[in-house]
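Trainee: Provided below are the primary sequence and the corresponding predicted coordinates.
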Amino acid sequence: MPKKPVDANKPRGPITAYALFVRTCRDELRRKYPQLTVDYNVITRKCSERWKAMNENEKRRFNETADLQRKRYKEELATYQQEQSAKLLQQQSVASSILLQTPSAQYL
């Protein structure tokens, strides 16, 4: 089954608190050990262990950032959906006007 084409204008989903943490953790490890070339699976595993060891207070900044991302995404998605529905209505009105202008076969 072929994949649906993806609309380039559609907003991307919000990033989770854990994904924000992993991104930060990975950047820290790269800065700390620039000479090492480590497999991403190893880095992700280490970051996962750190995330599990963190308490809620330490996770708060990532959760707050993720909440802001989620709110921003909802706003962008609502705007995108309004634009898409307006485009669809316009396309439907154009199609119906074309149908009204073309003579019907029954009159020929």
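Mentor: In hand now; what should we look at?
Trainee: When you work out contacts or count neighbours from here on, use the C-alpha atoms and nothing else.
Mentor: Will do.
Trainee: so what does the longest helix along the chain touch, helix or strand wise?
Mentor: Using DSSP state H, we find that the single longest helix of the chain is helix 56-101. Based on contacts counted as 3 or more CA pairs under 8 Å, 6 or more residues apart in numbering; DSSP states H and E, the elements that helix 56-101 packs against are helix 17-32.
Trainee: And the helix or strand just after the helix it packs on, what does it pack against?
Mentor: Proceeding N to C from helix 17-32, the next assigned helix or strand is helix 40-53, under DSSP states H and E. Other elements packing on helix 40-53 under the criterion 3+ CA pairs under 8 Å, 6+ apart are helix 17-32.
Trainee: let's bring in a second one:
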Amino acid sequence: LDKNLALRVRKSEEDGKWIVSGRGVLHLSVLIETMRREGYELQVGQPQVIFKEIDGVKCEPIEELTINVPEEYASKMIDMVTRRKGEMVKMESAGERVNLEFDMPSRGIIG
């Protein structure tokens, strides 16, 4: 924790489990793999998005998602992302490829 300032660890009062908060799934995956290599045995639960209340409104983190795909896969990618609550911001053709930009809730990326 001294070297990883973006990491937060606390013990749950309800069930005594350790709750680890980080900068995303990749950040937590690196932590888990490092601990396993050091000989720790872990039971890891499903990652959860942390919601925050701002001025009485429950808010969630929104990610900027950029996808670059061949033209023939663009509609499939748009469908996949919009099913996970992503909103298309921009679509640009670049030769035979398409750049798609979305705003998407973090929970849609985590699954």
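Mentor: Nice, thanks for sending it over. Remember, it's a predicted structure, so these values are computed and weren't measured experimentally.
Trainee: what's the TM-score here?
Mentor: Superposed pair, TM-score by TM-score structural alignment, normalised by the length of the first structure: 0.25. Supporting alignment: 39 aligned residues with a CA RMSD of 3.8 Å.
Trainee: ok now the longest helix of the first structure, how far from the chain's centre?
Mentor: Centroid separation between helix 56-101 of the first structure and its chain, computed with CA atoms, centre = their mean, to the nearest Å, is 11 Å.
Trainee: Return the angle between stretch directions for that helix and helix 17-32.
Mentor: 120 degrees (axes from the mean of the first three to the mean of the last three CA atoms, to 10 degrees).
Trainee: and Met104 of the second structure, how many neighbours does it have?
Mentor: Burial measure for Met104 of the second structure: 20 neighbouring residues, criterion other CA atoms under 10 Å.
Trainee: and the gap between it and Arg83 of the second structure?
Mentor: Look at Met104 of the second structure and Arg83 of the second structure: by CA to CA, to the nearest Å, they are 11 Å apart.
Trainee: what does Asn68 of the second structure give?
Mentor: Distance, Asn68 of the second structure to Arg83 of the second structure, by CA to CA: 18 Å.
Trainee: go on, Leu100 of the second structure?
Mentor: Leu100 of the second structure is 15 Å from Arg83 of the second structure, by CA to CA.
Trainee: So for the two, which residue has more residues nearby?
Mentor: A count of neighbours by other CA under 10 Å puts Leu100 above the other of Leu100 of the second structure and Arg83, at 19 against 11.
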